[in-house]
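In: Fold the following, please.
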Amino acid sequence: MEHITVIGAGTMGNGIAHVFAQNGYHVNLVDVSSEALERGIETISNNLSRMISKKVITEKEKASTLKVINTTTSMKEGVAKADLVIEAATENTSLKHTIFKELDSLCPKKTILATNTSSISITQIAAATKRPDKVIGMHFMNPVPIMMLIEIINGYNTSKETTDKIMALSKKINKIPTEVNDYPGFVANRILMPMINEAIETLFQGVAGVKEIDTVMKLGMAHPMGPLQLADFIGLDVCLAILEVMYQGFKNPKYAPCPLLVNMVAAGKNGVKSSEGFYDYSASRKAEKVASQFRS
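Out: Got it, this is the predicted structure:
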């Protein structure tokens, strides 16, 4: 594999493009918005500059990484030579079905189609194509350039050849691939999201405040980041979407999103990306803010 196409220039998409380009692959970064593409490249450039300041890479390596990334708003142009396409669009089932149906019609027959979904069924996504044996999940962790894990998810019809190729490729970009099967939330979010949801429920019931809950988990359980701060970092809207997928998939009340989370997302308090979630990330104030006003 030489030519990698990434669909979506947001946080995960630009991170995936960064990692492949830094490892010498030709990358096409595709997004419907030219502004999003510009922001994506700016993010990659800034992250590379931070790596230079830490003496991880050189200026020459930064230049060579950026040189192999091409941006385009044309899906047809972006996938024309792709050996692998990785979709990193919004966590929305119907959107992913639409994207994969289009990819199937535009990509060469050899192309493997991967999705960075963190919860949606690979088997359902593959059903939108005529190549279900070549559809697989590649769930990268955020921030992609730093986190080592890739959760490799086999759909019902994913071939062993496809899995073997993606496992080998993941190692070539210096990641640690771990193979799992296709159930709601897979492994990472099946375990992580109920913990985050329970932390939100603990806040909702008034057991403790934001800082106190996160402190208990950081100091008591040796977590590098408290669950509420982590939820802000992931995006509360993303957490809600994943929990809803799991609740629908398992029909189990333990996956039902906490009302506080539902209300915060409805109010546009999505965490870091909206400058406010369980903590305040605005330029004027860095202090924490408990989301008690959103209790229902």
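
In: When you work out contacts or count neighbours from here on, use the C-alpha atoms and nothing else.
Out: Fine.

In: Sort out which residues of the strand or helix carrying residue 192 are buried, please.
Out: With elements taken from DSSP states H and E, the one containing residue 192 is helix 188-204. Of the residues in helix 188-204, 189-190, 193-194, 196-204 count as buried by neighbour count, 16 or more other C-alpha atoms under 10 Å.

In: from those residues, which is closest to residue 177?
Out: Of all the buried residues of helix 188-204, residue 177 sits closest to residue 189, with 16.0 Å by C-alpha to C-alpha.

In: coming back round to it: format the buried residues of helix 188-204 as TSV; extra columns: distance to residue 158.
Out: TSV is the format used below for the buried residues of helix 188-204 (distance: C-alpha to C-alpha, whole Å):
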residue	distance to residue 158
189	21
190	21
193	26
194	28
196	31
197	31
198	34
199	36
200	36
201	37
202	40
203	41
204	41
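
In: burial measure for the closest residue in space to residue 288 that isn't next to it in sequence, as a count.
Out: Distances taken as C-alpha to C-alpha, 6 or more residues apart in numbering place residue 279 nearest to residue 288, at 4.3 Å, with adjacent residues excluded. Neighbourhood size, residue 279 [other C-alpha atoms under 10 Å]: 22.

In: Could you also give me the structure for this next sequence, so I can compare it with the first?
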Amino acid sequence: MKNITVIGCGTMGNGIAHTFAQYGFTVILVDINPDALNKALITIEKNLDRQVTKGTITEIEKQRTLAHISTDTNLANAVSQADLVIEAAIENSDIKLQLFRQLSEYCNEQTILASNTSSISITKIAAAVKNPQRVIGMHFMNPVPVMKLVEVIRGYATSNEVTQAVMQLTRQLQKEPVVVNDYPGFVANRILMPMINEAVYTLYEGVAGVAEIDTVMKLGMAHPMGPLQLADFIGLDVCLAILNVLHQGFGNPKYAPCPLLVNMVTAGQLGIKSGAGFYQYKAGSKELVVADKFA
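Out: As a prediction, the model looks like this:
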């Protein structure tokens, strides 16, 4: 596999495109919004500049990586020659299903179709495709160029051949693939999201403040960042969407999202992406400041 198409140019999409291009793959990054594509290319170049500054890549490697990436707003054109398509659109079941119906029409029958979904059923997605055995999950971690894990999710119909091909491809990116079966939240988010939700409940019930909760988990459990800061980093809307998938999928009240999390998302307090969540964020500042609401 040499030709990769990535659908969606947000944080995950541009990170996936960056990573494949850095390892010599030809990448087409697709989005319906040309301005978003331009912004994604700027982000990729900035992230490559950081790698050059840290000495992990050379300037020549940076330029070579950028040369491997092109953009397109036409989905049919962008996937026509793809060996692998990775969908990295918003975590919305209806949108993903519609995209995969289109991919089923536009791609040749040998093209592997992967979703970067963090919680939505691969089996459900594959049901929208003519050849469901070629559909698989590739759940990259954020930031993609840095994090080594890729959850490889087998849907009910995913073939052994497709699974092995994706495992081999993932190792070519110097990442560690872990195969998991298709149940709500897979492994990473089935474990992580209840922890984040419990941290929100701990704040909601007045047990401790934002900084105190995160400090306990950082210093006591050796986590690189506390669960509330991590929730801001992931996006509170994404956390809520995953918890809803877990709650609906298992029917267990232990996965019910905390009312505080629901209210924050409703109010548009989504974390870093909105400038405020449990902490408040200012451009150019690395200082971690608890949001006024919780100070």
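
In: The residue nearest to residue 288 of the first structure against residue 229, yeah?
Out: Yes: under the criterion of C-alpha atoms under 8 Å, residue 279 of the first structure makes contact with residue 229 at 7.2 Å.

In: Now do the helix holding residue 192 of the first structure: distance to the chain's middle.
Out: 18 Å (C-alpha atoms, centre = their mean, to the nearest Å).

In: residue range for that helix in the second structure?
Out: Using TM-score structural alignment, helix 188-204 of the first structure lines up with residues 188-204 of the second structure.

In: List the contacts of the matching stretch.
Out: Applying C-alpha atoms under 8 Å, 6 or more residues apart in numbering, the contact partners of stretch 188-204 of the second structure are 118-119, 151, 184, 208-210, 213, 227-228, 231, 239, 242-243, 246, 254-255, 257-258, 260-261.

In: Leaving out chain neighbours, which residue sits closest to residue 157 of the first structure?
Out: residue 133 is the one closest to residue 157 of the first structure (C-alpha to C-alpha, 6+ apart), at 5.1 Å.

In: doesn't the one you found fall inside a helix?
Out: Yes: according to DSSP: H, G, I helix; E, B strand; the rest coil, residue 133 of the first structure belongs to a helix.

In: For the stretch 151-295 of the second structure, just list every one of the strands.
Out: Along the stretch 151-295 of the second structure, counting by DSSP state E, counting those that start in this stretch, strands occupy 176-181, 279-280, 289-290.

In: Show me the one of these that comes nearest residue 78 of the second structure.
Out: Closest of the strands of the stretch 151-295 of the second structure to residue 78 of the second structure is strand 176-181, at 26.2 Å (criterion: C-alpha to C-alpha).

In: Mean deviation, the closest one versus the first structure?
Out: Strand 176-181 of the second structure, aligned to the first structure and superposed, deviates on average by 0.2 Å (mean C-alpha distance after the TM-score superposition for the first structure).

In: What residues sit buried inside that strand?
Out: Buried residues in strand 176-181 of the second structure (16+ other C-alpha under 10 Å): 176, 177, 179, 181.

In: From the rest of the structure, what touches that strand?
Out: By C-alpha under 8 Å, 6+ apart, strand 176-181 of the second structure touches 148-155, 167, 170-171, 186-187.

In: thinking again about what came up before, name the nearest of the buried residues of strand 176-181 of the second structure relative to residue 90 of the second structure.
Out: For these, the nearest to residue 90 of the second structure is residue 181 (21.9 Å; C-alpha to C-alpha).

In: Let me see the ranges of the helices in the stretch 1-150 of the second structure.
Out: Under the criterion DSSP state H, counting those that start in this stretch, the stretch 1-150 of the second structure contains helices at 11-22, 34-54, 59-67, 75-79, 93-106, 122-126.

In: Residue 86 of the second structure is nearest to which of those?
Out: Closest approach to residue 86 of the second structure among the helices of the stretch 1-150 of the second structure is made by helix 11-22 (8.5 Å; C-alpha to C-alpha).

In: to the chain's geometric centre, what's the distance from that closest one?
Out: In this view, helix 11-22 of the second structure has its centroid 11 Å away from the chain centroid, taken as C-alpha atoms, centre = their mean.
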